[in-house]
Structures are given as C-alpha cells and as structure tokens.
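Visitor: Sequence first, predicted model second:
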Amino acid sequence: MSLRLRINLLVSILMIIFIGSTAILQIQDIRKQIREEMAAGTKVTVKLLSIFLSNTQISALGKNRETDLVLFLKNLGRVRAHEIILRNGIGDILYVSPPSKYKAGRYAPEWFSNFVTPKIAPFTIPAKGLSLQILPDPSRAILDAWDEVIDLVILAIAFFFILNLWSFWIISRAFSPIKSLVEGLELMTKGNLQTRLPNYPIAEFHAVTKRFNQMATALELGIKENNRLALSINQSSDALFLTNTDGMINFWNPAAEKLFEYQGEGFRNQNIRLISPNNLIHEIDTNLENILNLEHRDAFETLRKTRSGRKIEVSEKVTPIVEPETNSILGTLFVIRDLSEKRAAEKTKLELEKNRELTTVVQKRLEEERKALAMELHDELGQYVTAIKTIATSIANRSKDGDKKVYSSSTAIVSAAGQIYDAVHNIIRRLRPITLERFGLIETLKETIDELQKIHEEINFTFSAKKINLNKESEISLFRVAQECLNNAIKHSKAKNVSIDINLTKETLVPFLKPITILTISDDGIGISNNRLNIPDRFGLKGIRERIQNLGGTLVIETNRNRGTKIVASIPSL
C-alpha cells in the first residue's frame, strides 16, 4: 500500500472516529433532551388536569361529572406528547386521547427508539371513582430527533467524502515530488549520475532534493575520480600489483602483464613471489613482514624475472594499504618500474657527454690550429709578401724613367703583392681575428659588421651590445655562431636588414642562477622552410647547436616563410 493511500486511510479512520464520537454525543444529547421534554410535559399535563379535576369535584357530581370531564378532555385533545386515558371505578375506559397528527404514520426505527427512549413511568391521577392515566409518548420527539440525525448523517457523509477528496488532492499535490524522487533514483540506479531534482516549495522535500542533488554530485565526482584513477592505473607505465598480506595477487595492470610477459589471467591465483628470482625471494618475504607492522619501503633497485625467466633490472616500491577507520591492513601495493629505459638513457647521456667532450676538444684543437695557422700566415707569409712588395716598389721607382717594361712589371708585382696581402689579412681574420684576442667579442663583431657593410652595401646591418663577461672559449664560440649566421643571412636569406644584439639578463626569480648572455641575430629575408630546417647540417645549424650546447646553453630558431629568421643563442656568463 502506498504512503498516500495510507495517509488517506488514516484521515478517513480519524474522520469516522470523529463522526462516530459526535454521533454518540448527539444521541446522548437527544436522549437527555427527550427525557427532559417528557418530564416537563408530564409535569404540566398533570398539573393542568389536577386543577381541572379539583374544579369538577366542587361544581359537579355523579354522571355529570364524568360527562363534563370527558367533554373537557375531548376539547382539550392531545396534550403535547402525552396520551390521556380516563377510566371509571370498575376500570372501563371512558376516554382515550386521539393519536398525534404530527408526522402521522411515521416512526423512527425501533433500534433508535429503544436507544433514545427515556424511562418515564406513567402517572395516574385518582378522582373519586375515576382515574386519569397520563402516558408519556416520546415517539414524535424521537421521530424529530431521527430526522435530525438523518440530516446530520447526510451532512456527515457529504462532509466525509468532500474532506476525503480534498485531503486526497492535498496529499497528492504535496506528495507529487515523490514521483520525481523515485524517477531520479531509478535513473541513478541505471547509471545516469547527471540526474538532478528541481527545488520544491515544501521545506522537507526541498531538504530531501538538496541532499539528493548533493549525493548525485558526490557520486558523479566519485565515479569520475574512480574512472580517472582506473584510467591512470591502466595507462601507467609502472607495473602495479595489489596483494593480500600473504602476497597473493588480487589485481594487476596492463603494464605488469607487458613487463613480466604474462597475458590475460596469467597472474590469477598467483603469489607475488612468482616474479622474484629464487635468490631474492627473501626480499619479498621481508617486505611483507614489514607491511604487517605498517612499514613501507621506498623505491629500491633490484632484479625480477619475467615469465620466460629473463632477469630485468627494476625499481620497486612497497606500500601497505590501510583501512583509515580501523587502521587494519587490507593488503600491499607493489609499484615496479622497468629500469631498462633508464639504463639506456644513462648510457646515451654518457655517450652524449663523451661526444660533447670530444667535440669540445676538437673545437678547442681546431681553434688552436686556426690560431697557429693565422700566426704562421701573419709572421711568415705576411712578411714575405711585404718584402716582395717592398722590392717591387724599389724596382718600380728606379725604372720609372728607364725601361718601361721593367716599370710596368714592377708595378704589377706591387699591385699583386697588395692583393695577396689583403687576401692573407682576410684569411687571418676569418681564422682568428686579432681583435678577438686583444679587445674581445663585442669589438670583433663590430669590426666584422663594418667590413661586411662595406662589401654588401645593399644590406643594412645594425649592431647593439651590452657589456658582458665571458671566458675566451665562450667568446670564440659566440663569435663563430655569429659568423655562421651572418654568412647564412648574406648568402641565402635575400634579406635587406640584418640585426645583431648581445644582451645580458638574470633570472630574478631564481637569484642563485648565473647571468645569461643572449646573442640574437635576425633578418627580414625569405626564412627557412621546415624541410631545409630539419636537414641536420643545413646552413651549419648542427655545428651552431653543438657549440651552444657544449657551453651549457640553448639555441632557439624562429622562422616563417617570407617573414625572416630569428636565431637566439643563450649561454651562462661568468
């Protein structure tokens, strides 16, 4: 039976009890009223007749007295709800009052009459050979009361049905949110956790829907969190095992299957000791014993074996799973990470460091050779060219007014010696600029740009720099980077503007970091396409990157088709 029907039934029962109680009280009141009415009527009738009998006793005798009395009673008729019977001395009835014409022929039900009829004894008035009997007759009063009861019953029934219908409507309206609550719960049981209920004006239902929506939100968030956790576990690159306190495996993730070469249900009903070499089983035993004491073990490196028996290097972490409320141990979590990639990365890093060291040594040696070659060209070849030019000049001066052929040949030698000297000077500057040794990076770049501006008048070169503090090795590397980038811009970019900037910056958020020297070279040329940019040794970019990385710096290349190229090299300062 629904709650709504139960409440309606309860209301109906209460109404029936109320109406029944009211009916009982009403019937008792009717009985009391009839008794009082009959008693009062009897008293009035007895007094009236007693007075009349006293008068007839004084004024009339014998037969005349009976006649007068009968005549009086006939004229008197029926006295209220009383029946009057006149008898003579031998008991013969001389007169009986006529029946009541009020609601003649109708009577109240016998059970009702018996229930409300009061106990009132007949009253007899003796009068010298005559007796006047007064019989109370409450039938008319009972009939009136019955009619009133019938009216009240009809009214009560109408009121009962109207009140029931009204209460049914009120209860149905008040309980209408229950349907949406049930529908919401059904949707929740089907997995629709986005279900939300509207707010209701009734305070109790408003509180219920508020808690329902809070519960739905909490469940939805919990499911999402569980899904994320499950997804994280399934997609984790670490092998995860959940075991009981004895080491029996209850759960494992795909990474565990992949790492240890077990597929499907391969770990079902297996012990975690399965993945340990025989000589290292004691490690797992010790870890499980420590778990019973709520002790966990941080990541440590060890050996484990696959299904095929292959031993692998792993990092293993062991943690107890504890019930927060009871602090009881539910099981153990094993997190196992394959160290193969780490070892390979370490090996690659070591090889890279060796390669960088070798590159640094090669570049250092190359710079030394360039320096030595520049010195040789300057000291040896330069002196010879200078001597040749001096001798040729002397010959030209002596033969100026003499042999024309000698003079022409000697001036040609002077001109050729000058060109050779300029070429040697340019080679020396490219090999090892003298200004780099004497005045540093900024002055060398300024001189280089001035020379390039004279040669390439169609390009506008701009240079800006702040004072920096670098060692010789860093200055040489930055110079070579700038030199290579400028050559690329001149040869390939078709740029009209090339700018070089040297700046010094410091990470203010991390005060202990060294200042950073930034070399920026940009142009407005055609840019570098991705295909060309990805060619390892295209434009010498590989060499540039290696130089910067050897100094512990970074190289960033920004380029767009027909929008120029920007190269930013950053290295630590002293």
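Guide: Now that the structure is in, tell me what you want to look at.
Visitor: From now on I want contacts and neighbour counts done on CA atoms only, so please keep to that.
Guide: Noted.
Visitor: Scan this structure for its longest strand.
Guide: Assignment by DSSP state E gives strand 311-322 as the longest strand of the chain.
Visitor: Which neighbouring elements make contact with it?
Guide: If you count contacts as 3 or more Cα pairs under 8 Å, 6 or more residues apart in numbering; DSSP states H and E, strand 311-322 packs onto helix 281-292, strand 297-305, strand 329-338, helix 340-376.
Visitor: Buried deepest among the ones you listed, which one?
Guide: Of the helices and strands packed on strand 311-322, the one with the most neighbours on average (mean count of other Cα atoms under 10 Å) is strand 329-338, at a mean of 21.
Visitor: Now name the helix or strand holding the residue nearest the centre of the chain.
Guide: Residue closest to the average C-alpha location in the chain (Cα atoms, centre = their mean): residue 221, at 5.0 Å. Using DSSP states H and E, residue 221 maps to helix 203-235.
Visitor: Got another one to weigh against that:
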Amino acid sequence: MAKPRRAMGLLLKVNLLLGSLAFAALAIFSAQEIQTTRSSIREEIEASNRIATQLLARITAIYSRQGPVALAEVLRQTGRVRANEIRLYDHAGELLYESPPTSYKAGRYAPEWYAALVTPAMKATVIRVNAGTLVVAPNPTRAVLDGWDDLVSFMVIQSAALLMAYLLLSWMLMRWLAPFEQIRRALLQIGSGRHDVRLPALPGREPGEMGMAFNRMAQAVQDDIASRQQIAQAEARLAAQREFTQALHRRIEDERRAIARELHDEMGQSLTAMRSISAALAQNPELRGKPAGEAARLLFETAGASFDAMHRLIPRLRPIQLEEIGLGDAVRDLVASLQQAHPGLHITLAMDLAQHDAVHVDAETCAFRILQEALTNVVRHAQASAAWVELSIRDGALRVCIADNGRGADEPLSRNGHYGLRGMRERAEALGGRLAIGPAQQGGLQVSAWIPLQEETV
C-alpha cells in the first residue's frame, strides 16, 4: 500500500510563492531591460549609420576624382567608425579597404540568443564612387555586448536585491508564523492524548486570540474527560453496590429458606411430638383430674399455639407458595390471608401477567417482597379501610402498585419503623429497577415499583 504523500507546510508554501513571485519579477524586469536595450541599440545604430553614411558620402565626393586608391588611403587615416563596417571595392570587385577590428572589448561577444533578441534588422548602404563601390554596413556587436553586460549587471543586482528581500520576508514570516507552529504542535499533542497541554501568551492579535481559544478548548476537553471518568467511576461503584445488594438479598432469601425449612422440619416435628405426648398424658386415666394431667393439657395447648405461630411465621420467612404455585397465585393467597386476618380492610386486587414466563426468579421474589412489605405497612400504620393492589407486565417491566386511603405519611419515611420502605427501594434498585413513594389519589400512601423482566448484567 502506497504511503500518503505528506502535505507541504504553510511556511514552505509561502516561501515557494515568494520565490515564484521573485522569479517572475526578475523575468519581467529582464524582459523589460531587453526590450529597452533593443530600442536603444536600434536608435544608436541607425543614428551612427546615418551620420557615418553622410560623412563618407561627402568624403567620397571630395576624393572620388582621385580614384579608389586615394579614397582608401583617406579611409585608413580616418580609422574605424563605431558601429559600422566600411569596405571599399574597385571596379573589378577587389577589396581595397576594410575597417580594422575593434579594440573595444576585443574578443568578446554576447550570446547568440541574446544578440538575436536585441539586434535590429538593418541593411547596408552602398555608395557609388568613381571606378569603385563603398559599402557602409551597420555593426551593432559592441552595442549588443554593452547591452548584454548591462543586463548581466542588472540581473546580478536585481537578483541580490530580490534574494535579500526574500530572505528578509522569509525571516519575518518565520517569526510571524512561529505562534501558529506552536498551535499546530499543541493540537497534535492534544490529539495524542496529552490533554494537559496549554499554550503561553502568543504575540500578535490573531495568534493570541487563537491561543486563548485553544486553552479554553483544552480545558473544556480535560474537564469533560475528568467528568466522564468520575461518572464512569460512580457508575462502577453503583454497579458494584447494586451487585452487592443483589447478592445480599439472595443470601438473605437463602437464609430465610433454610430457617423456614428448619422450622418446618425440625421444630414442626418436635412440636408435633410434644402435642402427641401431652395428649397421651392428658388422656391417661391415672392423671385425669390431677395436677399432672392439668399440666399435660396446658402443654398440649401451648404446643398447638406454638405450632400455629410457627406456621404463620414460615410464609413470612419464605413464601413457599411462590415456588410451588407461581407469582400470581402467591399474591392472591397473600391478599386472601390478609383479608381474612383483617376483615375491616378491603383489598382490591388487579393483575395482568400475560408474559409471566419472561420474568426471572429474582424479579418475582422482589415483587412479592415489595407487595408483602407494603401491605404489612398498610395493616400496621395506615389505619386504612381500603387498599388497591395492581400487578402487571408492561413495556418490558414488572410493575407493582399498592395504594390505600389511610392517613398517609405525615413524617419522614426513614424514621419510626419505615426502614422497610428503604429495603423495598434497595431491592428494586439492586435489579436495575426503581421505586417511588408518594401520596395516593385515594388520600393515603402509594408505593410504585418498576422491575426489569430480565436480570441485568452488572
């Protein structure tokens, strides 16, 4: 897989832009200088050729009668005429005179491409003389060389000036962009997980404002992460506490089940044996009417009362009918038992357990205990004449509601015997549910519980 190309930095882009502008400026200045040199050379050569032609025409007119040889001698004495090449031919076309080579910048010539750019197109002038021909041809090579030397000097000076300007601007840009580089590095550090990074006060208005905005952003990110960590820790503690409470209630139910079994099996058998023995003693003819017989009769009655009290206590410890007949019938049995024990309290029961198979065992136990505790509080504290019990499965939860028309709660529920309400709330929350306690529409107190159908994983 090909590696992604690394993008150019801002400073490099600006430097490339400045370098391109400098090169473009140098090219424009050079083109302008070449055009100026071309115009100057043309003007100079034309003027020089015109003057030389006029002068030579007069000289030729004066010495033409003496012949080409005399004219050649005059031209040799005159010497080289700048920017012109002079040749004298006799009537047979033989060269009698040619301008001597120039001594000005002898041996040097401008590059051919430059000469082609600046050399104007000019024709040689032919002057007829007696028995000969004088040819005056423009020769701009020295002027072209001067233009080339001027261009080289110009380019060197301009290049040095542009280079100094470029270096100065680069240095200034480095200073100006240094705060942005600090911001870039700080952003990379934030992205790598170092949320404690902060920027110092940066010079310049824009970098300063960006630095302050970055610091505010970094602080907000750090605060948000700290808050999330605290929330996660709190949720972990809550989950651990919920798991502990759930395990505690399970342990309590296991202990209650064991105690109920021990009472039913061991103590129940002992009390039954006591009743049998005392009944046999009380029916013995030898003890009938005697103090020993009366003691046997009292023992028989006491054992019976204890046996009845034990059987009333066992359902409080462990509702055996919840395991044997299910939640709905266990609730009906509980309501019927309370109705029978307290005929002055009318209890209305409404149930809708169409999805009962979806309820796990802990939720059934929790719902039954909440109903049991709430109805016990109604009987003991509410002084109510009526109570309403609703048990239903809706929206993926087991809902329990107990309301009465009693005196309500005229004091904090955590005081004076209301610890059972706290236990109900802990039971519901241990399974991921919730419990609400408030005034009922009938004037008394209402306890509402919401318990998830499926056991939550903590």
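Guide: Everything's here; your move. Computed from a predicted model, the values in this text were never measured in an experiment.
Visitor: closest to residue 162 of structure 1 out of the helices and strands packed on strand 311-322 of structure 1?
Guide: strand 329-338 (63.2 Å; Cα to Cα).
Visitor: In structure 2, what sits opposite residue 199 of structure 1 in the alignment?
Guide: In structure 2, residue 199 of structure 1 lines up with residue 201, judged by TM-score structural alignment.
Visitor: same check, this time on residue 210 of structure 1
Guide: Per TM-score structural alignment, residue 210 of structure 1 is aligned with residue 212.
Visitor: Quick check: its match vs residue 247 of structure 2, distance?
Guide: 52 Å (Cα to Cα, to the nearest Å).
Visitor: and what of residue 291 of structure 2?
Guide: Residue 291 of structure 2 is 54 Å from residue 247 of structure 2, by Cα to Cα.
Visitor: Over to residue 317 of structure 2?
Guide: Look at residue 317 of structure 2 and residue 247 of structure 2: by Cα to Cα, they are 17 Å apart.
Visitor: Who has more neighbours out of these two?
Guide: residue 317 (18 against 13; other Cα atoms under 10 Å).
Visitor: Tell me where the stretch 451-574 of structure 1 has strands.
Guide: Secondary structure of the stretch 451-574 of structure 1 (DSSP state E, counting those that start in this stretch): strands at 460-465, 497-505, 516-523, 554-559, 565-572.
Visitor: Now tabulate the ones you listed in CSV and tack on mean neighbour count.
Guide: Below are the strands of the stretch 451-574 of structure 1 laid out as CSV (neighbours: other Cα atoms under 10 Å):
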stretch, mean neighbour count
strand 460-465, 15
strand 497-505, 18
strand 516-523, 22
strand 554-559, 16
strand 565-572, 21
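Visitor: out of those strands, nearest to residue 435 of structure 1?
Guide: Short answer: strand 460-465, nearest of the strands of the stretch 451-574 of structure 1 by Cα to Cα, at 16.4 Å.
Visitor: so where in structure 2 does the closest one end up aligned?
Guide: Under TM-score structural alignment, there's no match for strand 460-465 of structure 1.
Visitor: what's the spacing between that strand and its chain's center?
Guide: Distance of strand 460-465 of structure 1 from the chain centroid (Cα atoms, centre = their mean, to the nearest Å) equals 55 Å.
Visitor: From the contact counts, what lies against it?
Guide: Using 3+ Cα pairs under 8 Å, 6+ apart: strand 460-465 of structure 1 touches helix 441-455, strand 497-505.
Visitor: picking that back up, work out the gap between the longest strand of structure 1 and the centre of the chain.
Guide: With Cα atoms, centre = their mean, you get 32 Å for strand 311-322 of structure 1.
Visitor: Buried ones in that strand, by neighbour count?
Guide: By neighbour count on 16 or more other Cα atoms under 10 Å, the buried set for strand 311-322 of structure 1 is 313, 314, 315, 316, 317, 318, 319, 320, 321.
Visitor: And stretch 44-53 of structure 2, by the same measure?
Guide: Neighbour counts over stretch 44-53 of structure 2 (16+ other Cα under 10 Å) mark 45, 46, 48, 49, 52, 53 as buried.
Visitor: if we can go back for a sec, distance-wise, check the residue mapped onto the residue nearest to the centre of structure 1 from structure 2 relative to residue 360 of structure 2.
Guide: Alignment note: residue 221 of structure 1 maps to residue 223 in structure 2; criterion TM-score structural alignment. Distance from residue 223 of structure 2 to residue 360 of structure 2, counting by Cα to Cα: 41 Å.
Visitor: can you check residue 389 of structure 2 too?
Guide: For residue 389 of structure 2 relative to residue 360 of structure 2 (Cα to Cα), the value is 21 Å.
Visitor: What's the average distance for stretch 44-55 of structure 2 when superposed on structure 1?
Guide: Per the superposition on structure 1, stretch 44-55 of structure 2 and its aligned residues are separated by 0.8 Å on average (mean Cα distance after the TM-score superposition for structure 1).
Visitor: Give the equivalent position in structure 1 for residue 144 of structure 2.
Guide: Here residue 144 of structure 2 is matched to residue 142 in structure 1, going by TM-score structural alignment.
Visitor: check which helix or strand covers its match.
Guide: Residue 142 of structure 1 belongs to helix 139-174 when assigned by DSSP H and E.
Visitor: now residue 393 of structure 2
Guide: Assigned by DSSP H and E, residue 393 of structure 2 falls in strand 386-394.
Visitor: again with residue 423 of structure 1
Guide: Assigned by DSSP H and E, residue 423 of structure 1 falls within helix 404-431.
Visitor: equivalent range in structure 2 for that helix?
Guide: Counting by TM-score structural alignment, helix 404-431 of structure 1 pairs with no residue of structure 2.
Visitor: And stretch 73-81 of structure 1, by the same measure?
Guide: So stretch 73-81 of structure 1 is aligned with residues 75-83, judged by TM-score structural alignment.
Visitor: first to last residue in that stretch, what's the distance?
Guide: One end of stretch 75-83 of structure 2 sits 16 Å from the other (Cα to Cα).
Visitor: Now find how far off-centre stretch 350-364 of structure 2 is within its chain.
Guide: Worked out by Cα atoms, centre = their mean, stretch 350-364 of structure 2 lies 44 Å from the chain centre.
Visitor: nope, stretch 99-112 of structure 2 is what I was after
Guide: Distance, centroid of stretch 99-112 of structure 2 to centroid of chain: 74 Å (Cα atoms, centre = their mean).
Visitor: do stretch 53-73 of structure 1 as well
Guide: When distances are taken as Cα atoms, centre = their mean, stretch 53-73 of structure 1 is centred 111 Å away from the chain's centroid.
Visitor: Quick one: map residue 126 of structure 1 onto structure 2.
Guide: In structure 2, residue 126 of structure 1 lands on residue 128 (TM-score structural alignment).
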